[in-house]
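Novice: fold the following and give me the result.
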Amino acid sequence: MLSCVQFPLWGQRSGNRKAVKKDNVTVEALMDQYRFTEAIERLEADIAQANRRKKPTESLEATLEKARSFSVMLSATEKVYFIDSMVVDKQKFLSAMHFGEDCGFFDKASALVPESVKTRKLGEVAYRNELANKIYFSQQADGISGLFVTERAGDSWSRPKALSGIAHDGAVQDYPYVMSDGVTLYYADQREDGVGGYDIYVTRYNAEKDEFLKAENIGMPFNSPANDYMYVIDEVNRLGWFVSDRYQPEGKVCIYVFQPNESRQVYDAMAMGEDWLREVARLTSIRHCMLNKTALAKAKSRLQQIIDSEPDRNSNRNANRFLISDDKVYTSLLQFKSKEAQRLAIEWSKEKESLDHEEERLERLRKNFDVTEATATERQRLMEQENLVYTKREVVNDLAKKMRRAELQRK
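Specialist: Next up is the predicted model:
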């Protein structure tokens, strides 16, 4: 795989940023190198000089505000351990990303959003949740592109509803992903207070108020002066993904694969030193922050399992076989003579499909479970999944008994 290499960044953010030059070093160059403290000192001096000369300072003050914000963000750079990175064509990046089934499904919005829902210009990528009953996507409204959701209602889809609570103070919002908890939403937004073009944000749904909380920038090293988006966490397989065009030529992007943290960890800036912190925040090379050899091999093995399972992921399951008695097995709903038994067979089929899905998820959890390294969260997740599968098996078995009884008792 091609690794991601460095090219100049800051110019990707905006073409109208005014460079402030002194001693042959511009503020733009300082910002590009994450030398925010020096940029702040330079800007403060330039603003003071502009005030003395009675010249406008609005542009300088706006840049100063950003430099101060980014300086704070740099000091809180998350400690992330990477697994791999690869350079791909921008138009084909989705095909190079490999998610477990529990992550739901991604596709170009034009392909995934139902025709009945397409009323306005769509964004780039849409997301369908694990249960396949919600599709999140971006579409234009009032001159800007915001996030919407449509929900399955029987065989149709509801009218798109804007995600309440998410401020539309950027030009474009896109690349949504909702975690399996149904609450945590990641997406990309082009906001003026962001680091780059697209920055990655996270928010959570407040059920009581029926709206999302104020979104937060997830910070460095995920966001940069370039475009960063398509942030996905595969909890079951302990893999994280995001896409960036930092350091890339036109038409190319880099896909980063990392191991997500159970809780946010940040670098000790004092112990690391500013130069090192800048390097890991900029992701000039993931070699600085790779997993150790053993953990890296395990992570790549989990990724390979997902890749190996993909050819069969969309294949049809074996047709249901309805066991009626020791010598009677139905292979079609049309064979039922009892309407009640037929109704129970339909319900059984749905529950059986759900059970199969949860059993597959349990099997993946067990394969990835390491007794010596498992966290409390992973142990709890495995126990909850085992309980869920046990409960669903009870439901399936009970429905099977009722279905057989109803069919055999029909006169």
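
Novice: CA atoms for contacts and neighbours, from now on please.
Specialist: OK.

Novice: what helices or strands is whatever helix or strand Leu60 lives in leaning on?
Specialist: Element membership for Leu60 (DSSP states H and E) is helix 58-75. On a contact count with 3 or more CA pairs under 8 Å, 6 or more residues apart in numbering; DSSP states H and E, helix 58-75 meets helix 36-52, helix 274-282.

Novice: could you dump those into JSON lines and include mean neighbour count and distance to Asp228?
Specialist: Below are those laid out as JSON lines (neighbours: other CA atoms under 10 Å; distance: least, CA to CA, whole Å):
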{"stretch": "helix 36-52", "mean neighbour count": "16", "distance to Asp228": "20"}
{"stretch": "helix 274-282", "mean neighbour count": "19", "distance to Asp228": "12"}
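
Novice: closest to Met86 out of those helices?
Specialist: helix 274-282 (16.4 Å; CA to CA).

Novice: tell me what the closest one is packed against?
Specialist: Checked by 3+ CA pairs under 8 Å, 6+ apart, helix 274-282 has helix 58-75 packed alongside it.

Novice: and the angle from the helix it packs on to helix 36-52?
Specialist: Put simply, helix 58-75 runs at 160 degrees to helix 36-52, going by axes from the mean of the first three to the mean of the last three CA atoms, to 10 degrees.

Novice: tell me which residues in helix 58-75 are buried?
Specialist: Neighbour-count burial for helix 58-75 flags Leu60, Thr63, Leu64, Lys66, Ala67, Phe70, Ser71, Met73, Leu74, Ser75 (criterion: 16 or more other CA atoms under 10 Å).

Novice: one more, please, to line up against the first structure:
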Amino acid sequence: MEKNKKKVLLGAGIFLSSSLLLLDRILGFIGGRVSESIMSSVIIPLGLSFYTMQIIAYLVDVYKGKIKPQENLLKYALFISFFPQIIQGPIPRYDMLSDQLIEGHSFDAKKFMRGIQLIIWGFFLKYMIADKAGVVVDTIFDDYNSYKGLYIWIAGILYSLQLYTDFLGCVTLSQGVAQLFGISLMDNFNHPYFADSIKDFWRRWHISLSTWLRDYIYIPLGGNRKGVSRKRINLLATFAVSGLWHGGGIKFIFWGLMHGVYQLVEAMIPFFQKNYGGAKRVLKILINGFLVMIAWIVFRAEDLLAGLKMIYRMFRGFNPWIFFDGAIYNLGLVEKEWDVLILSLLVLFWVSRKQEQGIVLREKFEARALAVRWFIYIIAILVIWVFGTYGFGYDATDFIYGGF
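Specialist: Below is the predicted model:
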């Protein structure tokens, strides 16, 4: 009886915690059929999907006895509302963050400067890459019927990079600000575009969400414990939930199921099951990146039909001359801005490649003389300030995942 009572309380807690998020997702499905006055009167808090999942994870972990319930309401509220990560993650577990928040921290100059480094890197990712790429992405996606062939490829590739650097930039800023207070937040990305399979991609992309879906959706559904057919159904259901988490509307469900189908198909192809080095691994990475990009086009498009049309138009024309006749400079970025974007992407690739090889650049940087480190800090800030794209027309651009 006691166990049944706990289950009822858990169910009620999950329902209450997720009700506002579910309302938002339902409105996403029926938005076109509801009057604007009703839609505009519904106020959805920022970062809702992030702390909803945080609360659900806490409730389930308490129910399963993994953690002890926090009896101090203020300490619990601090965990739920810790400001650096509340808008855009990462999604922390109680046992990862709670002790850090309440144990007290003396000033640590080394941690403080590491926080400053992360903040600078976060701004670099946001203003030097994400917002610049976003200008071209918006130009093409907002008028996709006027473009075909390599224009759509450019939009798809740049959106893949925009979304990654925008989200990574915000998480890096969150980690940096938390580090100023001596608090460490988990890494949410591990170079996802170096993944050589969709399964590997989801081990590297939005790690806090991926592990949440595994622990609180996939495994409770039965995981891979109930046969191959049930495993496939569980996988598709988990990715459908992932799509629904990102937004209401059929395109998000479709996007999630695309990744689920990708995984089911690659599990049947030996080429993707073997670990290769050299050219074969590069080929796997390129194939994987293409499949992810195709899904991102659906994700970014106005609706599912627009996304499918864009994918169709990718293969409707071969127009390589746009790279030589100046046509790409009519997409919102002038030549010098393209140069800055490409150079910034090369910096990101170099840093990511070194980190992928296990090289800790931060330790090498900290070994430099104090004057050298501060010189680099100041130069980096000035470069971002002068060459970064602070929104369009100097208007601040929101972080993309803040809308989810």
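
Novice: please state their TM-score.
Specialist: For this chain pair, the superposition-based TM-score is 0.26 by TM-score structural alignment, normalised by the length of the second structure; 179 aligned residues with a CA RMSD of 7.1 Å.

Novice: just the angle for the helix holding Leu60 of the first structure relative to helix 274-282, thanks.
Specialist: 100 degrees.

Novice: any idea which helix or strand comes after helix 58-75 of the first structure?
Specialist: strand 81-89.

Novice: what comes up buried for that next one?
Specialist: So for strand 81-89 of the first structure, counting by 16+ other CA under 10 Å, buried means Tyr81, Phe82, Ile83, Asp84, Ser85, Met86, Val87, Val88.

Novice: just give me the closest of the residues you listed to Leu112 of the first structure.
Specialist: For the buried residues of strand 81-89 of the first structure, the residue nearest Leu112 of the first structure by CA to CA is Val88; the value is 22.1 Å.

Novice: hmm, Cys254 and the closest one touching each other?
Specialist: Yes. Counting by CA atoms under 8 Å, Val88 of the first structure touches Cys254, with 6.3 Å between them.

Novice: can you redo the buried residues of strand 81-89 of the first structure as TSV with distance to Met230 of the first structure?
Specialist: Listed next are these as TSV, based on distance: CA to CA, whole Å:
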residue	distance to Met230 of the first structure
Tyr81	18
Phe82	16
Ile83	17
Asp84	16
Ser85	14
Met86	15
Val87	15
Val88	14
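
Novice: list the buried ones in the longest helix along the first structure?
Specialist: When the first structure is scanned for its longest helix (criterion: DSSP state H), the result is helix 376-408. By neighbour count with 16+ other CA under 10 Å, helix 376-408 of the first structure contains the buried residues 378, 381-382, 385-386, 389, 392-393, 396, 399-400, 402-404, 406-407.

Novice: ranges for the helices of the stretch 201-350 of the first structure?
Specialist: Using DSSP state H, counting those that start in this stretch, the helices of the stretch 201-350 of the first structure run over 269-272, 274-282, 293-313, 339-368.

Novice: in CSV: those helices, plus distance to Val178 of the first structure.
Specialist: Shown next, in CSV, are the helices of the stretch 201-350 of the first structure (distance: least, CA to CA, whole Å):
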stretch, distance to Val178 of the first structure
helix 269-272, 32
helix 274-282, 25
helix 293-313, 20
helix 339-368, 18
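
Novice: skipping its backbone neighbours, what lies nearest Arg393 of the first structure in space?
Specialist: If the residues on either side of it in the chain are set aside, Arg393 of the first structure comes closest to Leu355, at 6.8 Å by CA to CA, 6 or more residues apart in numbering.

Novice: next one: Val298 of the second structure
Specialist: The shortest distance from Val298 of the second structure to any non-neighbouring residue, by CA to CA, 6+ apart, is to Gly307 (4.3 Å).

Novice: does the one you found lie in a helix or a strand, and which?
Specialist: Counting by DSSP H and E, Gly307 of the second structure is part of helix 304-314.

Novice: who are the packing partners of the single longest helix found in the second structure?
Specialist: Determined from DSSP H, the single longest helix within the second structure is helix 150-180. Other elements packing on helix 150-180 of the second structure under the criterion 3+ CA pairs under 8 Å, 6+ apart are helix 109-123, helix 131-141, helix 278-300, helix 304-314.

Novice: go again with 10 Å.
Specialist: Here helix 150-180 of the second structure touches helix 109-123, helix 131-141, helix 278-300, helix 304-314, helix 335-356, going by 3 or more CA pairs under 10 Å, 6 or more residues apart in numbering; DSSP states H and E.

Novice: now do the first one and helix 335-356, the angle between them.
Specialist: Okay, so that is helix 109-123 of the second structure. Using the same axes, to 10 degrees: helix 109-123 of the second structure against helix 335-356 is 140 degrees.

Novice: got the buried residues for helix 109-123 of the second structure?
Specialist: Under 16+ other CA under 10 Å, the buried positions of helix 109-123 of the second structure are Lys111, Phe112, Arg114, Gly115, Ile116, Gln117, Leu118, Ile119, Ile120, Trp121, Gly122, Phe123.

Novice: for the fifth one, which non-adjacent residue is spatially closest?
Specialist: For Ile116 of the second structure, the nearest residue in space outside its immediate sequence neighbours is Gly176; the separation is 6.2 Å by CA to CA, 6+ apart.

Novice: wait, the one you found touches Gly122, no?
Specialist: Yes. Using CA atoms under 10 Å, Gly176 of the second structure makes contact with Gly122 at a distance of 8.3 Å.

Novice: overlap of the contact sets of these two?
Specialist: Ile116, Cys170 (CA atoms under 10 Å, 6 or more residues apart in numbering).

Novice: okay, now Val191 of the first structure: neighbour count?
Specialist: Wrong residue type there; residue 191 of the first structure is Arg, not Val. Residues lying near Arg191 of the first structure (other CA atoms under 10 Å) number 18.

Novice: nope, Tyr205 of the first structure is what I meant
Specialist: By other CA under 10 Å, 18 other residues sit near Tyr205 of the first structure.
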